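In: Prediction below, plus the sequence it came from.
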Amino acid sequence: MATILDKARRTTPDVADTPETTGASGLIDPTAISRKTRSSSRVPRSAQRLLGPVLLVVAWQLTASSGLSGENVLPRPLSVLTAAWRLIANGELQEHMTISLLRVGNGLLIGIVLGLVLALVSGLSRVGENFVDANMEILRAVPNFALVPLLIVWFGISETPKVLLITLAVAVSIYINTFSAIRSVDAGLVEAARSFGVQRRELIRRVILPGALPGFLIGLRLALTGAWLSLIFAETINAKRGLGRMMSDAREYFQLDVVFVLIAVYAILGLLSIFIVRALEARLLTWRRSFDGN
């Protein structure tokens, strides 16, 4: 049996033994193996990810063409594209989208800063956790839409409640994931750093924050999704401009083609947000190797 196994090893090429996967010292470079596996496909990974949406559009076209549903129930993709072109040509879509992007941008900026500060206060100190954590858990448990009447009473129907609703959703997502990531940092690494005489400030900067970075990026991904969901609720607060206002008008006038255009806009904006976070992960987490589905 041993002789057979030896012959198999000599005759079977091993990817780990190729020059590309071995360094100058003769040791195997696992990152090179991963790169070679990913580069074996000629189709870019970004293009492969579009397979699901493409199949969804094909199924939509087949369903609309088969006559199973009328135009007043499920408009054809061509009708939706025509409506999108009309909204772009007259500038209506760009005008409403600009207002919504400003609201989301302001809410994201304030929410990320607020969530990070609260996560650091709570994650690095038990006293801070006693004051902050329970309140943030309560905010997470309360549906976002339930806060709309309260925000209207407090701040009226100006831009403040709209931005604040987005801010709260973003801050909660950032806080929950970052706080959990801080408390999940390997205690062995912390003890090892302390045994070498590392001071608290250096410990936080060199050990805890890098260890919590993956959790923060997960929170950022959820925060971006939550921001777009909160935007829909926020723009029900007497908004004269915005994608949510367009959606309300299209619903009232039963313009299904416009509704589908806005759904596609929300989907595209959400996908772009996810791609931005993935790019950040690829740049900031180069030191971390993880299973990528190979």
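Out: Structure received.
In: switch to C-alpha atoms for all contacts and neighbour counts from now on
Out: Noted.
In: which residues does residue 63 contact?
Out: By Cα atoms under 8 Å, 6 or more residues apart in numbering, the residues touching residue 63 are residue 69.
In: how many other residues sit next to residue 278?
Out: Burial of residue 278 is recorded as 15 neighbouring residues (other Cα atoms under 10 Å).
In: Reduced to three states, what does it come out as?
Out: Under DSSP: H, G, I helix; E, B strand; the rest coil, residue 278 falls in the helix class.
In: pretty sure residue 161 contacts residue 150?
Out: No: counting by Cα atoms under 8 Å, residue 161 sits too far from residue 150 to count as a contact (9.2 Å).
In: Can you give me the neighbour number for residue 74?
Out: If you count neighbours by other Cα under 10 Å, residue 74 ends up with 17.
In: so how far is residue 81 from it?
Out: According to Cα to Cα, to the nearest Å, residue 74 stands 13 Å off from residue 81.
In: Same check on residue 269?
Out: Taking Cα to Cα as the measure, residue 269 falls 17 Å from residue 81.
In: Which one's more surrounded, residue 161 and residue 150?
Out: residue 161 (23 against 12).
In: and the more buried one, what element?
Out: In the assignment (DSSP states H and E), residue 161 maps to helix 159-183.
In: Could you look up the next helix or strand downstream of that helix?
Out: helix 187-195.
In: Show me what the next helix or strand after that following helix is packed against.
Out: Sequence order places helix 200-203 as the next helix or strand after helix 187-195, per DSSP H and E. Packing partners of helix 200-203 (3 or more Cα pairs under 8 Å, 6 or more residues apart in numbering; DSSP states H and E): helix 187-195.
In: Got another one to weigh against that:
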Amino acid sequence: MSATPLKIARRTSGVLIILALWELSTAVLGLFEPNVLPSPATVLTTFEDLVAHGDLVGQVGTSVRRALIGVVLGVTTGATLGALSGLWRRGEDLIDAPVQMLQAVPFTAIVPLFIVWFGIGELPKILIIAFGAAFPMYLNVYGAIRNVDVKLVEAARVFGLTKPQLIRHVILPAAVQPALVALRQSMAISVVALVAAEQLNASSGIGFILGQAREFLRADIVLVCIAIYAALGLTGDLIARTLERRLLGWRRTYRGA
């Protein structure tokens, strides 16, 4: 379904209301000091200055590259482990318990360990993002496979499907929709992990700009960085939603009242 102007207006209304209240409380009513909470207009001006006179575009590109590599690595690993654990009981015995243990560990807690193992270069940053992005994919793929209706499996066997054919034509298609939901979750978590990863002595990326802004108490630049992180998360969600519409456009689902 294509986005109509009315639909776009509805989807952006909440953000516009927040921006209006923010502008009212800062620029109009002056409830906050400019150095504590700048107005949206000030933040926009700062963004334009960073683009025009700084290397903001290049720094954002660096962060996007980190996030993309980490998401691809994490999603691939999570989907593979979820499929192995869901399809074979021995795979579940070997994989599920360690994954569930690691899932309980916040990815921020493994930052010191990754520094010891891999230093402070690009590799630990990418691995932190991959670590955070892998678990939603694993859980959803594993759960989707194990929740396939047993009647479908029995019917497929009656029609003579071999085990590889059963996996290809019955089980894996049933896991597509949960996997796409997991992709949206992984995209969102990857941005959170990116923020944590770029605190590892980053010399480039949005986190580098954020660190400098924090040192010089530049709340306007901090808000620009936060807005960019939010935009990256939204972009990732839109990509996952687009894939879901393209791959599952034939499904008729409830869209709300």
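Out: Here it is on my side, so go on. Quick caveat: nothing in here was measured; it's all calculated off a predicted structure.
In: The first structure: which residue goes with residue 15 of the second structure?
Out: Superposed on the first structure with TM-score structural alignment, residue 15 of the second structure falls opposite residue 53.
In: go on, residue 192 of the second structure?
Out: Per TM-score structural alignment, residue 192 of the second structure is aligned with residue 229.
In: Please apply the same query to residue 76 of the second structure.
Out: In the first structure, residue 76 of the second structure lands on residue 113 (TM-score structural alignment).
In: ditto for residue 221 of the second structure
Out: Counting by TM-score structural alignment, residue 221 of the second structure lines up with residue 258 in the first structure.
In: chain center to whichever strand or helix holds its match: distance?
Out: Applying DSSP H and E as the criterion places residue 258 of the first structure in helix 256-284. Here the centre of helix 256-284 of the first structure is set off from its chain's centre by 9 Å, with Cα atoms, centre = their mean, to the nearest Å.
In: Show me which parts of whichever helix or strand residue 53 of the first structure is part of are buried, residue by residue.
Out: Following DSSP H and E, one finds residue 53 of the first structure within helix 51-65. For helix 51-65 of the first structure, a neighbour-count test (16 or more other Cα atoms under 10 Å) marks 61, 63-64 as buried.
In: can you check stretch 115-128 of the first structure too?
Out: For stretch 115-128 of the first structure, the neighbour count (16+ other Cα under 10 Å) marks 115-116, 118-124 as buried.
In: next one: stretch 104-112 of the first structure
Out: Under the neighbour-count criterion of 16+ other Cα under 10 Å, stretch 104-112 of the first structure has 104-105, 107-108, 110-112 buried.
In: and for stretch 175-187 of the first structure, what span of the second structure is it aligned with?
Out: Taken onto the second structure by TM-score structural alignment, stretch 175-187 of the first structure occupies residues 138-150 there.
In: Need the residues that contact the matching stretch.
Out: Under the criterion Cα under 8 Å, 6+ apart, residues 78-83, 85-87, 171-172, 174-175, 178-179, 181-182 lie in contact with stretch 138-150 of the second structure.
In: now with 10 Å?
Out: With Cα atoms under 10 Å, 6 or more residues apart in numbering as the test, stretch 138-150 of the second structure has contacts from 74-87, 92, 96, 99-100, 103, 135-137, 156, 167, 170-183.
In: what's the answer for stretch 76-86 of the first structure, then?
Out: Contacts for stretch 76-86 of the first structure (Cα under 10 Å, 6+ apart): 57-58, 60-65, 70-71, 87-89, 91-93, 255-262, 264-265.
In: 8 Å instead, please
Out: By Cα under 8 Å, 6+ apart, stretch 76-86 of the first structure touches 57, 60-61, 64-65, 257-258, 260-261.
In: Residue 281 of the first structure: which of those residues is nearest?
Out: The shortest approach to residue 281 of the first structure among the contacts of stretch 76-86 of the first structure belongs to residue 57, at 29.3 Å (Cα to Cα).
In: show me the contacts for the closest one.
Out: By Cα under 8 Å, 6+ apart, the contact list for residue 57 of the first structure reads residue 77.
In: re the thing from before, show me the contacts for the match of residue 221 of the second structure.
Out: Contact analysis of residue 258 of the first structure by Cα under 8 Å, 6+ apart lists 80, 83-84, 247, 250.
In: give me that answer again for 10 Å
Out: Taking Cα under 10 Å, 6+ apart as the criterion, residue 258 of the first structure is in contact with 75, 79-84, 86-87, 246-247, 249-251, 264.
In: ok, of those residues, which come out buried?
Out: 75, 79-80, 83-84, 87, 246-247, 250.
In: Narrow those residues to those in helices?
Out: 79-80, 83-84, 87, 246-247, 250 (DSSP state H).
In: Now flag whichever of the contacts of residue 258 of the first structure is closest to residue 200 of the first structure.
Out: The nearest member of the contacts of residue 258 of the first structure to residue 200 of the first structure, counting by Cα to Cα, is residue 264 at 48.3 Å.
In: ok, the closest one to residue 130 of the first structure distance?
Out: For residue 264 of the first structure, the distance to residue 130 of the first structure - Cα to Cα - is 43 Å.
In: Could you do residue 222 of the first structure as well?
Out: Residue 222 of the first structure is 25 Å from residue 130 of the first structure, where distance means Cα to Cα.
In: Between the two, which has more neighbouring residues?
Out: Taking neighbours as other Cα under 10 Å, residue 222 of the first structure and residue 130 compare with residue 222 leading, 19 against 11.
In: How about the contacts made by residue 153 of the second structure?
Out: Taking Cα under 10 Å, 6+ apart, we find residue 153 of the second structure in contact with 161, 163, 166-167, 170-171.
In: what does residue 241 of the first structure give?
Out: Applying Cα under 10 Å, 6+ apart, one finds that residue 241 of the first structure lies in contact with 92, 95-100, 235.
In: Next: residue 59 of the second structure.
Out: 65, 203-209.
In: Most neighbours out of those residues, which is it?
Out: Tallying neighbours with other Cα under 10 Å puts residue 206 at the head of these, with 28 neighbours.
In: Can you verify my assumption that it contacts residue 67?
Out: No: Residue 206 of the second structure is beyond contact range of residue 67, at 11.5 Å (criterion: Cα atoms under 10 Å).
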